[in-house]
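[1] after the sequence you'll find the predicted model.
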Amino acid sequence: MSFEKLGLSENSLNAVRRKGFEKPTDIQKEVIPRLLRGDNDIIGQSQTGTGKTAAFALPLIELIDEEIKEVQAIVITPTRELAIQVADEIRSLRGKRRINVLPVYGGQPIGPQIRNLRRGVHIVVGTPGRVIDHIERGTLSLDGVSYFILDEADRMLDMGFIEDIERILRHTSEEKRVLMFSATIPREILRLARRYLKDYEVIRIQDRSLAPELVEQIYFEVRPNKRFSLLCSILDEKDFYGIVFCQTKRETRELASKLKTKGYSVEALNGDIPQKGRERILERFRKGKIRVLVATDVAARGIDVKDLTHVINYSIPQNPEAYVHRIGRTGREGKRGKAITFVAPWESPKLRDIERVARVKIKEMAYPTEYGRRKRDIPMVS
């Protein structure tokens, strides 16, 4: 199927061509026609990196009335980085339409956001806390919102934002359409849907594994005191470009510091770093000036960097949803990637749970047969 058959205008088709999109992804094939022509609410389940943003952005651009200078659509994202990214993607797809898109998020002065809102904004993309802040200040009215988009709903749940989402929803009209997008659909998301969505349909793109098909998934059973040496051997692979996930902010700082002393091109990314500093680090990472990013789940949420070769779970994810989102940073846009998880001997039950819920098979890799170039420096994993 081509984009021409989805019901998009010539303006949107030209924007798609400029972006270099050749044919729609599965989620785009399902969502675009439904949002353009239907009236049902939608829950869309699709892997990370499958074009979910364009799936709702392209129809929104068609449906927004640019002559009405009020907020007609709002997109809620779990993190600042994702809010910026989604806003940029919508702008890149609007073509010649004069649609104003504004990201609103914490960590930056609220004054410029208020001034932009007063000038007239059609689409707001924001994090829950800052959206609520604007609502309570009276600087953001959702009375005219016709489209409410919840992006990465399962991460909203993990990060404790569901009450905030419900609070925002109560400020919107009953006549709006609601779309939720998520890599996984936990029971809590369905409960939220039953409470706030009208006639909705669930679109599930993946039938089997929730993980990206082009990601090779392996794990090492390794004791914590041996993880660093094993990590260094993996980072020494030719053209390594990836993210190393840790559980805590402190661990990201300590690990990045140790890697820097070894000469690796690395930076830590965590919630303690001011927003401008995080944006600078991400920009350097996107340009390849940093080859290794050591991050927490929250800080790395919404990172969309092309051509990442690896994701390394230095700390095993807390749940299967976090695993799916982490490894979705690689294996995107037809490129292959590798996801490597370090598992302590006592963490095997957690690994089995990830495999069962995410419907994946993670292959055990024996060290040092696969990563043996530095084996004189690395003790045998035990």
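    Perfect, thanks for sending it. Residues are numbered from 1 along each chain as shown.
[2] CA only for contacts and neighbour counts going forward, please
    Noted.
[3] just the buried positions in stretch 289-302, please.
    In terms of neighbour count (16 or more other Cα atoms under 10 Å), stretch 289-302 has its buried residues at 290-302.
[4] narrow these to those in helices?
    Secondary structure defined by DSSP state H assigns Asp297, Val298, Ala299, Ala300 of the buried residues of stretch 289-302 to helices.
[5] for the stretch 151-300 of the chain, just list every one of the strands.
    Under the criterion DSSP state E, counting those that start in this stretch, the stretch 151-300 of the chain contains strands at 177-182, 200-204, 215-221, 242-245, 266-269, 292-295.
[6] quick one: closest of those strands to Asp236.
    Asp236 sits nearest to strand 292-295 of all the strands of the stretch 151-300 of the chain, at 11.1 Å, using Cα to Cα.
[7] just checking, what packs against that closest one?
    Taking 3 or more Cα pairs under 8 Å, 6 or more residues apart in numbering; DSSP states H and E as the contact definition, the neighbouring helices and strands of strand 292-295 are strand 242-245, helix 249-261, strand 266-269.
[8] pick the most buried one from these.
    strand 242-245 (a mean of 27; mean count of other Cα atoms under 10 Å).
[9] contacts for it?
    Here strand 242-245 makes contact (Cα atoms under 8 Å, 6 or more residues apart in numbering) with 252, 291-297, 308-315, 326.
[10] let's see that with 6 Å instead.
    Residues from elsewhere that reach strand 242-245, judged by Cα atoms under 6 Å, 6 or more residues apart in numbering: Val292, Leu293, Val294, Ala295, Thr296, Leu308, Thr309, His310, Val311, Ile312, Asn313, Tyr314.
[11] putting a second one here so we can go through both:
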Amino acid sequence: MRFDELELEESVLDGLDAMNFQETTPVQALTIPLILQGKDIIACAQTGTGKTAAYVLPIINELSKGIHPANAVNAVIMAPTRELAQQIDQQIEGFTYFIPVSAVAVYGGTDGVAWEQQKRGMEMGADIVIATPGRLISHLKMGSADLSKASFFILDEADRMLDMGFFDDIMQIYKCLPKTCQTIMFSATMPPKIRTLAKTILKDPEEVKIAISRPPESIMQTAYICYDAQKIHILEQLFQQKPPERVIIFSSSKMKVKELTSVLKKMKLNAAAMHSDLDQPQRELVMKEFKNGHIDILVATDVVSRGIDINDIKLVVNFDIPHDPEDYVHRIGRTARAGGEGLAITFVAVEEQAKFKQIEDFLEKTIYKIPVDAAFGEAPAYEPELNKRFLKRRGSGRPQGSGKGGNSKGSSSSSRNRNRKNPANTK
């Protein structure tokens, strides 16, 4: 479907034409007409499907008609992270080039000057407020935000916000909105807690489900079944074979991210870390440098796995297994954007095999396992069911016993000793 087939104002279509937006994505074709009809919506669509434009365009369209209050907040868009809030703000700026609709992004991790700018933007009546829950509540408590005239309330990545513990914050903000407010929820997954939230805040909603979260076929998915101590050596070999360019390496802990970044820098590789301990200016600088190509490798926690639109990522490496299959999909979805191709490599240690098998089951496919170079020692067999039962008997931690790994053929205890010497090799 083309955008000019939708009931959008000419000024909105002019902006889309200037940005060379012609064809809608499936989620846009399904949701934009419903939002224009004033219906509450719960939509299941993953990152990369064009969901931001799916709710931003109809909201801008309605605000452009001039029938909403001047000098008042007319739309509230909630986002789980400041990075996603900034990205939404940038898209709105592009779409409103020919339209007198204003927006302000409200998020934490900034100095007093930014706070005052956010406060002034809301007090002057920015049409659209894009906010993280915690910072918006701070402004509400200080009396610098008035949501009593808002007509639209949007939750982007609602599942992520609930995972981050924002349920009470969302409800507190929701209670500050008028009962006539149109509410729109977007979520990549639809677990019971999302259903519960939807029943609480949505009025007779329409449900839109594009497809179950699956990575595009244009991503070549591969894995190494290895010991934990072998991971860094495999990574080093990969970058010796082909110099890294536009690479994201994901790890589940910020401590591991810091250690791994340090090790990569010692290898004379151009790497930078992205994690929650960085303040906002530092995070913005890292993202800017990576997007501009001044950084080859971004080592990150899941803070950048969702909602960040980075083009031309060549390779995604899962240094360890994410917490659930959906997180795996979001991680590797950073590559092969906009119809391109990409490569995803996952390192699977013995104790991670059961979780990796869950990912394969979720994807309903077997991911190709690349043989580990014999120079790094014997690799473990892929026996997820055996290791799952073993871990249950042990109760925790690393499997003990007859495995071999590392740089030499030794016992698994010797691998653990090597891990202690090099913290970047540990989980």
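    Received it, and whenever you're ready, just let me know what you need. Only a predicted model underlies this, so the values are computations on that prediction, with no experimental measurement involved.
[12] picking that back up, can you put the helices and strands packed on strand 292-295 of the first structure in JSON lines and add distance to Val121 of the first structure?
    As requested, these are exported to JSON lines (distance: least, Cα to Cα, whole Å):
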{"stretch": "strand 242-245", "distance to Val121 of the first structure": "35"}
{"stretch": "helix 249-261", "distance to Val121 of the first structure": "36"}
{"stretch": "strand 266-269", "distance to Val121 of the first structure": "31"}
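[13] any idea how far Leu60 of the first structure lies from Ser348 of the first structure?
    If you measure Leu60 of the first structure against Ser348 of the first structure using Cα to Cα, to the nearest Å, the figure is 45 Å.
[14] what do you get for Glu216 of the first structure?
    Counting by Cα to Cα, the separation of Glu216 of the first structure from Ser348 of the first structure is 19 Å.
[15] so between these two, which is more surrounded?
    Set side by side, Glu216 of the first structure and Ser348 show unequal neighbour counts under other Cα atoms under 10 Å, the larger going to Glu216 at 19 against 12.
[16] check contacts around whichever residue in the second structure pairs up with that one.
    In the superposition onto the second structure, Glu216 of the first structure corresponds to Met220 when matched by TM-score structural alignment. Counting by Cα under 6 Å, 6+ apart, Met220 of the second structure makes contact with Leu343.
[17] rerun that using 7 Å as the cut-off
    Contact criterion Cα atoms under 7 Å, 6 or more residues apart in numbering gives Gly342, Leu343, Ala344 as the residues in contact with Met220 of the second structure.
[18] next one: the first one from Val247 of the second structure, what distance?
    Gly342 of the second structure sits 10 Å away from Val247 of the second structure when distances are taken as Cα to Cα.
[19] any shared contact partners between these two?
    Residues touching both Gly342 of the second structure and Val247 comprise Lys314, Leu315, with contact defined as Cα under 7 Å, 6+ apart.
[20] just to revisit the earlier point, next, format the strands of the stretch 151-300 of the first structure as JSON lines and append distance to Leu142 of the first structure.
    Converted to JSON lines, the strands of the stretch 151-300 of the first structure look like this (distance: least, Cα to Cα, whole Å):
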{"stretch": "strand 177-182", "distance to Leu142 of the first structure": "13"}
{"stretch": "strand 200-204", "distance to Leu142 of the first structure": "21"}
{"stretch": "strand 215-221", "distance to Leu142 of the first structure": "40"}
{"stretch": "strand 242-245", "distance to Leu142 of the first structure": "37"}
{"stretch": "strand 266-269", "distance to Leu142 of the first structure": "33"}
{"stretch": "strand 292-295", "distance to Leu142 of the first structure": "34"}
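[21] quick one: closest of those strands to Val360 of the first structure.
    With Cα to Cα, the closest approach to Val360 of the first structure among the strands of the stretch 151-300 of the first structure belongs to strand 215-221: 8.5 Å.
[22] that closest one against the second structure, how far on average?
    With both structures laid over each other, strand 215-221 of the first structure and its partner residues in the second structure are 1.8 Å apart on average (mean Cα distance after the TM-score superposition for the first structure).
[23] number of residues surrounding Phe98 of the second structure?
    Residues near Phe98 of the second structure, counting by other Cα under 10 Å, number 17.
[24] before we move on, what SS does it have?
    State at Phe98 of the second structure, reduced to three classes by DSSP: H, G, I helix; E, B strand; the rest coil: coil.
[25] now which residue in the first structure aligns to it?
    Counting by TM-score structural alignment, Phe98 of the second structure corresponds to Lys96 in the first structure.
[26] state the number of residues packed around the aligned partner of Ala150 of the second structure in the first structure.
    For Ala150 of the second structure, the equivalent position in the first structure is taken to be Val145, counting by TM-score structural alignment. Applying other Cα under 10 Å, we find 22 residues neighbouring Val145 of the first structure.
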